[in-house]
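Participant: here's a sequence, model it:
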Amino acid sequence: MVTSDERLTGKQVLITGATAGIGEAAAHHFARAGCSLILTGRRKNRLESIKSEIESTFGTEVQIFSFDIRNRQACRSFVESITAEVDILVNNAGLASGLDPIDSADFDDWDAMIDTNVKGLLNMMRLIGPAMRKRNSGHIINIGSIAGHEAYANGSVYCGTKHAVKAITQAAKMDFHGTNVRVSAVSPGLVDTEFSEVRFHGDTEKARGVYDGMQPLTADDIAEIILFTASRPAHVNIMDTIVLPVDQSSSTMVHRNS
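Facilitator: Next up is the predicted model:
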């Protein structure tokens, strides 16, 4: 019987937003499973550090590329520069910026979320997808959010971008209908990463308050589920997985110890 790890051994995995959090954790999990990695992100020094750590720990090949996924030409140049076939694309790059009402939110926050969470994700799907279709194999895993399944106050644009990820994932599966290309999503709730610090523009105290009195998910929790999604038999396509900590029951229902 073929094991999960054996299904992944030797696969080439491209992970966007790999400099921290879920992306970094996913890189370690795929390396442990015997995959070669292509990691992208904006912070070159972080990528270099992660590359060194993974190669010394797991002995697997790691290629790194530093660019902003919002820049379509940079995405195109990156894809044209890689020679290896991408077996698995983990579209992880994304962010929340601001937590404000629709009538007073910052336009720059909106642009950052739309350009990263939607356009950046689409850039990679559009540029990596043709080769997958041509060879009739591959797997695209988009990182969504509970915010893609329900909305909440002051999060209109972030929720909108993650609803878009959900719709794009579903429609892309239909676009690849009749091929062996798989399309999936993983949609977490509260995960203790840099997410809230980024949302609150570096206000670490405010970011810590998001997780006060409750046990959030970890980046490793989500990385395990990404790996599980990727390692199913070739005829199995997991469309989406909504993952919440026990202390969370919806976007806005969070149990906190007093």
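Participant: going by C-alpha atoms from here, please, whenever you check contacts or count neighbours.
Facilitator: Fine.
Participant: in the stretch 51-200 of the chain, which spans are helices?
Facilitator: 72-81, 107-113, 121-135, 156-175, 195-199 (DSSP state H, counting those that start in this stretch).
Participant: okay if I get those helices as TSV plus distance to Phe58 and mean neighbour count?
Facilitator: Shown next, in TSV, are those (distance: least, C-alpha to C-alpha, whole Å; neighbours: other C-alpha atoms under 10 Å):
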stretch	distance to Phe58	mean neighbour count
helix 72-81	25	14
helix 107-113	34	16
helix 121-135	26	17
helix 156-175	31	20
helix 195-199	27	19
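Participant: can you show me the strands along the chain?
Facilitator: Here the chain has its strands, by DSSP state E, at 12-15, 36-41, 62-66, 88-91, 138-143, 181-188, 240-243.
Participant: the most centrally placed residue in the chain and Asn142: what is the separation?
Facilitator: Taking C-alpha atoms, centre = their mean, the centroid of the chain lies closest to Asn92, which sits 1.8 Å from it. In this view, Asn92 and Asn142 are 6 Å apart by C-alpha to C-alpha, to the nearest Å.
Participant: and if you look at Gly209?
Facilitator: From Gly209 to Asn142 the distance is 28 Å (C-alpha to C-alpha).
Participant: same thing with His201?
Facilitator: 24 Å.
Participant: show me which of those two is the more surrounded one.
Facilitator: Asn142 (25 against 15; other C-alpha atoms under 10 Å).
Participant: residues in contact with that one?
Facilitator: The contact partners of Asn142, by C-alpha atoms under 8 Å, 6 or more residues apart in numbering, come to 90-92, 121, 165, 169, 183-186.
Participant: grab the nearest non-local neighbour of Leu99.
Facilitator: Asn154 (5.3 Å; C-alpha to C-alpha, 6 or more residues apart in numbering).
Participant: ok, that neighbour - how many residues close by?
Facilitator: 16.
Participant: from Ala167, how far off is Asn180?
Facilitator: Asn180 is 20 Å from Ala167, by C-alpha to C-alpha.
Participant: got a markdown table for the contacts of Asn142, with distance to Phe67 too?
Facilitator: Listed next are the contacts of Asn142 as a markdown table, based on distance: C-alpha to C-alpha, whole Å:
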| residue | distance to Phe67 |
| --- | --- |
| Val90 | 16 |
| Asn91 | 14 |
| Asn92 | 14 |
| Leu121 | 14 |
| Val165 | 21 |
| Thr169 | 24 |
| Val183 | 24 |
| Ser184 | 25 |
| Ala185 | 23 |
| Val186 | 24 |
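Participant: one more, for comparison:
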Amino acid sequence: MNDQLPTTSPFDGEPAEHRGQRALVTGASSGIGAATARRLAHEGYEVVLVARRRERLVALAEEIGEWSKAPVSIEQCDITDPEQVTSLRTAVGGGLHLLVNNAGGAVGQEPLAEADFEAWETMFASNVFGTARVTQALLPALEAAHGTIVFVTSTAAEAPYEGGAGYCGAKSAERAMVGSLRLEIVDRPVRVCEVSPGMVHTEEFSLTRFHGDQAKADAVYAGVAEPLVADDIADCITWMATRPTHVNIDRLVVRPRAQAANHKVHREG
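Facilitator: Next up, the predicted model:
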């Protein structure tokens, strides 16, 4: 193991008692997904890390394993591949207490007149179809454990903005999925929740969106004194998941104080 990895939990306070409960986080290789995995491990969940990049998952599992008493495992899976999702369902088996549908992301920010529809297909493949496949595949395991699903959508589903037609469309479709699912399974012991983040400064989100252009990625957060960070959303997800089982947080919209709306951000200087 890396001697520089922490040997105690990076979080304050005693962990809640969720020993023996399993949580699966998609998109766990970075950003909100990785931060959520850490938070859930601190709470005592046995965390299953899911993403495409195995080496990232291995590193995160080793890090968490240095300070968490709960088991942590990895499952390499591209949620846009139906066969891989089927394999994920088999690996999970019966009984899952929490599913965090975090995998997704934005690609491009061109106006509709210049839209790259391959980028749109990529966004819909992960945010909508991939998330739907994972949810469908794991729903029986969640029902067996009286579990909770938390969907990570976006304030892109709150209102459109210039250059956001593709991403706003994908996240709006995901939000519609959340609402429909909650209605469809209201008679089953599964909670359906949604967290809708605004401006979150993570290492990869904007960099991916702008195809690796660091200058454009940095410009998104320029002058914003305190954008949200991944752990802010992870904290919200963990709070939602650990409410009493009769409490369902339908939707939690979270923005930095400097962002009043998608199009209204206070920038200093």
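Participant: overlay the chains and give the TM-score.
Facilitator: With the length set by TM-score structural alignment, normalised by the length of the first structure, the two chains reach a TM-score of 0.95; 255 aligned residues with a C-alpha RMSD of 1.5 Å.
Participant: follow-up on the earlier one: relative to Ser56 of the first structure, which of the helices of the stretch 51-200 of the first structure is closest?
Facilitator: For those, proximity to Ser56 of the first structure was assessed by C-alpha to C-alpha; helix 72-81 is nearest, at 24.9 Å.
Participant: quick one: the closest one aligns where in the second structure?
Facilitator: The aligned range for helix 72-81 of the first structure in the second structure is 82-91, by TM-score structural alignment.
Participant: please apply the same query to stretch 148-166 of the first structure.
Facilitator: Residue span in the second structure matched to stretch 148-166 of the first structure, by TM-score structural alignment: 157-175.
Participant: gap between the two ends of that stretch?
Facilitator: 7 Å.
Participant: Asp240 of the first structure -> the second structure?
Facilitator: By TM-score structural alignment, Asp240 of the first structure lines up with Arg251.
Participant: ok, that match to Ile185 of the second structure distance?
Facilitator: 17 Å.
Participant: have a look at the two and say which one is more surrounded.
Facilitator: Arg251 (19 against 13).
Participant: the more buried one touches Cys193, doesn't it?
Facilitator: Yes. Contact status for Arg251 of the second structure versus Cys193: in contact at 6.1 Å, counting by C-alpha atoms under 8 Å.
Participant: which one is the aligned partner of Asn117 of the first structure in the second structure nearest to, not counting chain neighbours?
Facilitator: In the second structure, the residue paired with Asn117 of the first structure is Asn127, using TM-score structural alignment. Of all residues not flanking Asn127 of the second structure in the chain, Gly104 sits nearest, at 4.6 Å (C-alpha to C-alpha, 6+ apart).
Participant: aligned counterpart of that neighbour in the first structure, please.
Facilitator: Per TM-score structural alignment, Gly104 of the second structure is aligned with Gly94.
Participant: residues contacting its match?
Facilitator: So Gly94 of the first structure contacts 17, 113, 116-117 (C-alpha under 8 Å, 6+ apart).
Participant: who wins for neighbours among those?
Facilitator: Asn117 (27 neighbours).
Participant: distance check, that residue against Ser77 of the first structure.
Facilitator: Taking C-alpha to C-alpha, one finds Asn117 of the first structure at 20 Å from Ser77 of the first structure.
Participant: equivalent analysis for Glu197 of the first structure, please.
Facilitator: Glu197 of the first structure is 30 Å from Ser77 of the first structure, by C-alpha to C-alpha.
Participant: equivalent analysis for Pro188 of the first structure, please.
Facilitator: For Pro188 of the first structure, the distance to Ser77 of the first structure - C-alpha to C-alpha - is 31 Å.
Participant: if I follow the layout properly, Arg255 of the second structure ends up in contact with Glu226?
Facilitator: No. Applying C-alpha under 8 Å as the test, Arg255 of the second structure and Glu226 come out as separate, 10.4 Å apart.
Participant: tell me which of these two has more neighbours.
Facilitator: The neighbour count for Arg255 of the second structure versus Glu226, taken as other C-alpha under 10 Å, is higher for Arg255 (21 against 15).
Participant: who are the contact partners of that one?
Facilitator: 197-199, 228.
Participant: ok, the residues you listed vs Ala260 of the second structure, which is closest?
Facilitator: Gly198 (9.5 Å).
Participant: map the closest one onto the first structure.
Facilitator: With TM-score structural alignment as the criterion, Gly198 of the second structure matches Gly189.
Participant: residues contacting its match?
Facilitator: 145-147, 217, 242-245, 248, 250-251.
Participant: of these - the most surrounded one?
Facilitator: Neighbour-wise, the contacts of Gly189 of the first structure (other C-alpha under 10 Å) top out at Ser145, 26 neighbours.
Participant: that residue against Val191, yeah?
Facilitator: No. If you go by C-alpha under 8 Å, Ser145 of the first structure and Val191 don't touch, sitting 10.2 Å apart.
Participant: what residue of the first structure matches up with His42 of the second structure?
Facilitator: That one, His42 of the second structure, aligns with Arg32 by TM-score structural alignment.
Participant: just give the nearest non-adjacent residue to that match, would you?
Facilitator: The nearest residue in space to Arg32 of the first structure (C-alpha to C-alpha, 6+ apart) is Phe58, at 6.2 Å.
Participant: if we can go back for a sec, need the contact partners of the match of stretch 148-166 of the first structure.
Facilitator: 106-107, 109-112, 120, 123-124, 127-128, 131, 153-154, 156, 194, 262-263.
Participant: apply 6 Å and report the result again.
Facilitator: Defining contact as C-alpha atoms under 6 Å, 6 or more residues apart in numbering, one finds that stretch 157-175 of the second structure is touched by 106, 109-111, 120, 124, 128, 153, 156.
Participant: got a winner among those for most neighbours?
Facilitator: Thr153 (30 neighbours).
Participant: that one: what's it in contact with?
Facilitator: 171, 196.
Participant: switch to 10 Å and redo it
Facilitator: 101-105, 127, 168, 170-175, 178, 194-198, 251-253 (C-alpha atoms under 10 Å, 6 or more residues apart in numbering).
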